[in-house]
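In: Kindly generate the corresponding structure for this input.
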Amino acid sequence: MAVDYSLYLITDRSFLKGRSLKSVVEEAIIGGTTIIQVREKNISTREFYKVAMEVKEVTDHYKVPLIINDRMDIAQAINADGVHLGQDDMPLTIARKILGKDKIIGISAGTLDEALEAQRDGADYLGIGAIFYTGTKKDIDTPIGTEYLKHIYDSINIPAVAIGGINETNFKEVLSTGVDGISVISAILGKEDIKYAAKMLKL
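Out: The predicted structure is shown next:
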């Protein structure tokens, strides 16, 4: 599957302000979002399944890839397009055995060593970051910045999206490194006009 990673939205229901996740995801896709990751912390498996199924209705309709964060069981249960795994999650080689060769597996990388290991183990893409300080990841000590992002990206040969503190004021600087896309949460979900926010990140 050829995947367009250019505008990668990660869901976070804390930004919804009463709006439905389904409608927000649809607005984001209409605005130009090319791939969706459902990320849920601290909810039951049943609730995660329900949320993921609702989002899948939208992504299936618009033929946009759906990635599930961490939870391979949820990804399998709803037949999502793939999973995104962090450095503390299931090892990539085991995940590949479980999910098969046709599913997308993305890996978070914050160093060149992590990026090269993920590539060697067969990752389909990388999420590199955090690039800048971000409110959604409280445990990040020091952002890696765009220079190191470029260094990592120039050293790999698989697609990569940059993540962490990216918004409408700095996304062009990030994209100037050559990365395949930007990954955002609040830069879209934190705005009143979701469609317009997504569109502004494509200019």
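
In: Please count neighbours and contacts with C-alpha atoms only from this point.
Out: Noted.

In: Is it correct that Glu27 falls within a helix?
Out: Yes. Membership of Glu27 in a helix is supported by DSSP: H, G, I helix; E, B strand; the rest coil.

In: please give me the structure for this one as well, since I'd like to look at both together:
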Amino acid sequence: MKEVNLQYISQGKTPQEHLENIEEVCVAGCKWVQFRLKDEDMATYLHTALKARDICDQYGSILIINDNVGVAKAAMADGIHLGLNDMNPREARKILGDNFIIGGTANTVADCMQHIQYGVDYIGLGPFRYTTTKKKLSPVLGSEGYKAILKEVSKNSKIPIVAIGGIVEKDISDIIKTGVSGIAVSGMLTNQEDLEKKIQNIKIQIAK
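Out: Modelled structure (predicted):
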């Protein structure tokens, strides 16, 4: 799995806004997009995912679909991201095959170990702090939470772990010091000025 250090989780009030925001971050150099469209009918979800696929193809970006295995397969995405209450990653693997990237959300050591057992390719661990983009928020971890969880998980696995949830630019340095592989962000890259410079700066901080 290439360039798993900065993932953009799509945001927007309409499907079209999601697509516009995805294209903006891809143009600016983000190579890893999670398409996360909520509260839409299946036809709209798939139609928009297919357009997101076209955008990501144009800029050489990885496309991950949030939650919906059927849409991920039909849209020929690169992968799927599954929440704790979504389909079991093993079942998703049976449907999607070995070439799909499967990511899973985690909040605890037990969540991480379960995902590793189920064979996910990366873990989205969080939330770092309170965020308004998720309705049912798990307990906030902060830097100390990440350190404690990664200390335990790293004894058994080298799986990439990505920090997620309410992250702002000034947090990045401290978060990376906890041992995570990268970050997943939404608001930090949505409707921002000088987006290309911002993404370059984020990548530099992650690579330190």
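
In: now what about the TM-score between them?
Out: After superposition, the two chains reach a TM-score (TM-score structural alignment, normalised by the length of structure 1) of 0.90; 200 aligned residues with a CA RMSD of 2.0 Å.

In: Excluding chain neighbours, give the residue nearest to Ile131 of structure 1 in space.
Out: The shortest distance from Ile131 of structure 1 to any non-neighbouring residue, by CA to CA, 6 or more residues apart in numbering, is to Gly145 (4.6 Å).

In: Show me what that neighbour aligns to in structure 2.
Out: With the correspondence set by TM-score structural alignment, Gly145 of structure 1 lines up against Gly142 in structure 2.

In: which ones are touching that match?
Out: The contact partners of Gly142 of structure 2, by CA atoms under 8 Å, 6 or more residues apart in numbering, come to Pro127, Phe128, Arg129.

In: which of those residues still touch in structure 1?
Out: By both residues aligned by TM-score structural alignment, their matches' CA atoms under 8 Å, those still in contact after alignment to structure 1 are Pro127, Phe128, Arg129.

In: Could you count how many residues lie near the last one?
Out: Arg129 of structure 2 has 17 neighbours, counted by other CA atoms under 10 Å.

In: ok, now which ones touch whatever residue of structure 1 lines up with it?
Out: With TM-score structural alignment defining the correspondence, Arg129 of structure 2 maps onto Phe132 in structure 1. When contacts are counted by CA under 8 Å, 6+ apart, Phe132 of structure 1 touches Pro143, Ile144, Gly145, Gly164, Gly165, Ile166.

In: change it to 7 Å
Out: Remark: with contacts taken as CA atoms under 7 Å, 6 or more residues apart in numbering, Phe132 of structure 1 is in contact with Pro143, Gly145, Gly164, Gly165, Ile166.

In: Asp111 of structure 2 -> structure 1?
Out: Using TM-score structural alignment, Asp111 of structure 2 sits opposite Glu114 in structure 1.

In: Which element, helix or strand, includes Ile182 of structure 1?
Out: strand 181-184 (DSSP states H and E).

In: and that strand, how far out from the chain's middle?
Out: Distance, stretch centre to chain centre, for strand 181-184 of structure 1: 7 Å (CA atoms, centre = their mean, to the nearest Å).

In: same check, this time on stretch 113-131 of structure 1
Out: 13 Å.

In: That one: end-to-end distance?
Out: 16 Å (CA to CA, to the nearest Å).

In: how about that stretch: buried residues?
Out: Of all the residues in stretch 113-131 of structure 1, those buried under the rule 16 or more other CA atoms under 10 Å are 114-116, 118-119, 122-131.

In: one step back: return the member of the kept ones among the contacts of Gly142 of structure 2 nearest to Thr44 of structure 2.
Out: Nearest to Thr44 of structure 2 among the kept ones among the contacts of Gly142 of structure 2: Pro127, at 28.3 Å, using CA to CA.

In: Give me the distance between the closest one and Asp39 of structure 2.
Out: Using CA to CA, Pro127 of structure 2 is found at 22 Å from Asp39 of structure 2.

In: Ok, Ala77 of structure 2 next?
Out: Taking CA to CA, one finds Ala77 of structure 2 at 20 Å from Asp39 of structure 2.

In: Please compare the two by neighbour count and tell me which comes out ahead.
Out: Neighbour totals were compared for Ala77 of structure 2 and Asp39, and Ala77 leads with 25 against 6 (other CA under 10 Å).

In: Let's verify that one: helix, strand, or coil?
Out: Going by three-state DSSP: Ala77 of structure 2 is coil.

In: so it touches Ile64, yeah?
Out: Yes. Using CA atoms under 7 Å, Ala77 of structure 2 and Ile64 qualify as a contacting pair, with a distance of 6.1 Å.

In: coming back round to it: taking the buried residues of stretch 113-131 of structure 1 together, which two end up most distant?
Out: Within those, Gly122 and Ile131 form the most distant pair, 23.5 Å apart (CA to CA).

In: Quick check: the corresponding residue of structure 1 for Asn88 of structure 2 vs Ala123 of structure 1, distance?
Out: Applying TM-score structural alignment, one finds that Asn88 of structure 2 aligns to Pro91 in structure 1. In this view, Pro91 of structure 1 and Ala123 of structure 1 are 11 Å apart by CA to CA.
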